[in-house]
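Peer 1: Got a sequence here, can you model it:
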Amino acid sequence: MFELLRYGFFQNAILCTILIGVSCGLIGTYIVAKRMVFISGGITHASFGGLGLAYFLGLSPLFGAAVFALAAAFCILYLSDNKRFKEDSLIGIFWSAGMAIGVLFIYLTPGYAPNLLSYLFGNILTVTGEQVILSGVLCLAIILFFAKFYRPLFYIAFDKEYSRTHFVALNGLEIGITVLIALCIVLCMKLAGIILVISYLTMPQAIAGMFYKNFTKQLVLSTIISCVGSVIGLFASAALKLPSGATIVLCFLLIFIVCYLLRRRK
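Peer 2: Sure, this is the predicted structure:
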């Protein structure tokens, strides 16, 4: 199994897995603390519309997905903040509309229809060197963002009104973290796929929450679990010849069950 490390494609997969694991560990902890899990699901599925449109126009699928993810994220946050629509209704609208637009444009694309399984369920073994670089840049940006604005992000995650009374620059920070969430979701699509990406942003954080209530410790532990679970799942998928995204998520599920049973025994 370790012979795979000699191949360039598997080295790219390992690097991308670790980088995305760190990114999702940090971003996911904020998402869970802020109770934005279903918003993230809406953004994830809305990005499929951009993927389909990009195929139709002959552009990079990840670029199209990123544009739609950012647009959906800002629309959901803006419209829900202004109380014009209920948040769950907006999530449902963007969730279904994004998937419908993606399927429609892929159907309209002349010639052979592309294989959607790699984007729906992920295939990290097909990641390119360019995508590894993008994952590294995003990972560095997320680490620096959390290091610089840790305290304000902590306030916003748990009590937005408290943040306002302490003169936290809410608009700028929310724009920044929203951009990072959307980009993290798009890059994670290659690893876990659109359907499974939501578990990547919640399961390591849920495991960390069993052991720590402290936000900082949750950030660290969820990042470690995200990286370790991803690497184990990647090697398991290669050894058993299974889809990488689904195997990684099942690995997270197994860790969750083991940790839960251990906590119950204590």
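Peer 1: C-alpha from now on. contacts and neighbour counts both.
Peer 2: Will do.
Peer 1: Make sure residue 90 is actually in contact with residue 78.
Peer 2: No. In this structure, residue 90 is not within contact of residue 78 by Cα atoms under 8 Å, at 10.6 Å.
Peer 1: ok, these two, which is more surrounded?
Peer 2: The residue with more neighbours, out of residue 90 and residue 78, is residue 90; 19 against 13, by other Cα atoms under 10 Å.
Peer 1: Just want the most central residue of this protein.
Peer 2: Among the residues of the chain, the one closest to the centroid is residue 185, at 3.4 Å (Cα atoms, centre = their mean).
Peer 1: Contact partners for the spatially closest residue to it that is not a sequence neighbour?
Peer 2: Distances taken as Cα to Cα, 6 or more residues apart in numbering put residue 44 closest to residue 185, at 6.3 Å, once the chain neighbours are dropped. Applying Cα atoms under 8 Å, 6 or more residues apart in numbering, we find residue 44 in contact with 69, 95, 182, 185-186, 194, 197-198.
Peer 1: State the helix or strand in which residue 44 lies.
Peer 2: If you go by DSSP states H and E, residue 44 is part of helix 37-57.
Peer 1: Can you pull out the residues in contact with the helix or strand harbouring residue 161?
Peer 2: Using DSSP H and E, the secondary-structure element containing residue 161 is helix 160-165. Residues from elsewhere that reach helix 160-165 (Cα under 8 Å, 6+ apart): 152, 155-156, 170.
Peer 1: Proceed likewise with the subsequent sequence, for comparison:
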Amino acid sequence: MMSLIEWFTVPLQEPFMVRAIFVSALVGLVCSTLSCYTILKGWALMGDAVSHAVMPGVVIAYVLNIPLAIGAFAFGVGAVTAIGFIKANTRVREDTVIGLVFTGFFAFGLVLVSKVKSEIDLTHILFGNVLGISDADIIQTVIISLITIVTIAILRKDLILFCFDSTHARSIGLNITFLYYVLLCLLSLTAVAGLQTVGIILVVAMLVTPGATAYLLSDRFDMMMLLAIASGVFSSVMGTYISYHIDGSTGGCIVVLQTVLFLLAMIFAPKHGLLVKARDSQTLSE
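Peer 2: Predicted coordinates:
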């Protein structure tokens, strides 16, 4: 029977696990930081759109023999631009436009994968392959993470106001169009970073779940950010450990653990949990 200490130390004897844990923790940190802004802005579906839209960019970048991150980022930004253009020039609602664009881009990517003869493994694109991540991909992830964190740190106050109340942000002279595209570009970058860890399909969970969990636990943004980061990094690291011991999908384990944390917060949150609401309802009825 493996002891608790061995449960944590045995995987660290494998170099690929050390790399996987580091990258998972880093991506969890970046995604959970950005998730606070996407939750406040109500952009869960936008994160889904960007993460799926990078699919054709990955394939085209492979064909052109350029870094996959460049193609993925280009198509992520392209999807955002297409959403903005269609929304501005038609009467179709934004949520409908997002659904149309991201499914169109994603389907185009599937067609390219089926027609282009390459070594690209569709399963790795969809669900990630952090256990087999290369040194070049680690460097890419670190660079993307640094760009995202530094940008958020510099524009933190402006982004918070933009997410809380864009009308007020405009009234005090902030360039909300600039902030809009900055946030969407950060979403694209983070989706590229998440490709290696959880893949295109599950990266949206990392961009939504930590922020949603923290939103139930705190009404203060600073505390919400800390809680989101804690849950994101914890679930990423522990999910990687669990996937090693059960020989399961790393991305799947990470997202399942994040979902479990959200459910616990939904039930036991001190102010907004179901137990508190049930107790308050019972008190009022009495």
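Peer 1: what's the TM-score here?
Peer 2: Counting by TM-score structural alignment, normalised by the length of structure 1, the TM-score of this superposition works out to 0.91. Behind it: 265 aligned residues with a Cα RMSD of 2.0 Å.
Peer 1: ok, the contacts of residue 44 of structure 1 in structure 2: which stay?
Peer 2: Compared against structure 2 with both residues aligned by TM-score structural alignment, their matches' Cα atoms under 8 Å, the contacts of residue 44 of structure 1 retain 69, 182, 185-186, 194, 197-198.
Peer 1: aligned partner of residue 109 of structure 1 in structure 2?
Peer 2: Alignment note (TM-score structural alignment): residue 109 of structure 1 maps to residue 116 of structure 2.
Peer 1: no no, residue 234 of structure 1
Peer 2: Match for residue 234 of structure 1 (TM-score structural alignment): residue 240.
Peer 1: Thought residue 24 was touching that match, still the case?
Peer 2: Yes. Residue 240 of structure 2 is in contact with residue 24 according to Cα under 8 Å; the separation is 7.4 Å.
Peer 1: re earlier: contact partners for the match of residue 234 of structure 1?
Peer 2: Per Cα under 8 Å, 6+ apart, neighbours of residue 240 of structure 2: 20-21, 24, 250-251, 253-254.
Peer 1: In helices, which of those appear?
Peer 2: 20-21, 24, 250-251, 253-254 (DSSP state H).
Peer 1: Pipe those residues into JSON lines and attach distance to residue 265 of structure 2 and neighbour count per row.
Peer 2: As requested, those are arranged in JSON lines below (distance: Cα to Cα, whole Å; neighbours: other Cα atoms under 10 Å):
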{"residue": "20", "distance to residue 265 of structure 2": "27", "neighbour count": "26"}
{"residue": "21", "distance to residue 265 of structure 2": "25", "neighbour count": "23"}
{"residue": "24", "distance to residue 265 of structure 2": "22", "neighbour count": "30"}
{"residue": "250", "distance to residue 265 of structure 2": "23", "neighbour count": "28"}
{"residue": "251", "distance to residue 265 of structure 2": "21", "neighbour count": "28"}
{"residue": "253", "distance to residue 265 of structure 2": "18", "neighbour count": "22"}
{"residue": "254", "distance to residue 265 of structure 2": "17", "neighbour count": "29"}
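Peer 1: Now the residues you listed in a markdown table, please, with extra columns for distance to residue 93 of structure 2.
Peer 2: Below are these laid out as a markdown table (distance: Cα to Cα, whole Å):
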| residue | distance to residue 93 of structure 2 |
| --- | --- |
| 20 | 40 |
| 21 | 41 |
| 24 | 36 |
| 250 | 36 |
| 251 | 32 |
| 253 | 35 |
| 254 | 33 |
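Peer 1: mean deviation (superposed) between the following helix or strand past the helix holding residue 44 of structure 1 and structure 2, please.
Peer 2: Per DSSP H and E, the first helix or strand lying C-terminal to helix 37-57 of structure 1 is helix 61-81. Superposed on structure 2, helix 61-81 of structure 1 shows a mean distance of 2.4 Å to its aligned residues (mean Cα distance after the TM-score superposition for structure 1).
Peer 1: Please, where are all the strands along the stretch 151-266 of structure 1?
Peer 2: Applying DSSP state E, counting those that start in this stretch to the stretch 151-266 of structure 1 gives no strands.
Peer 1: Perfect, that will be all.
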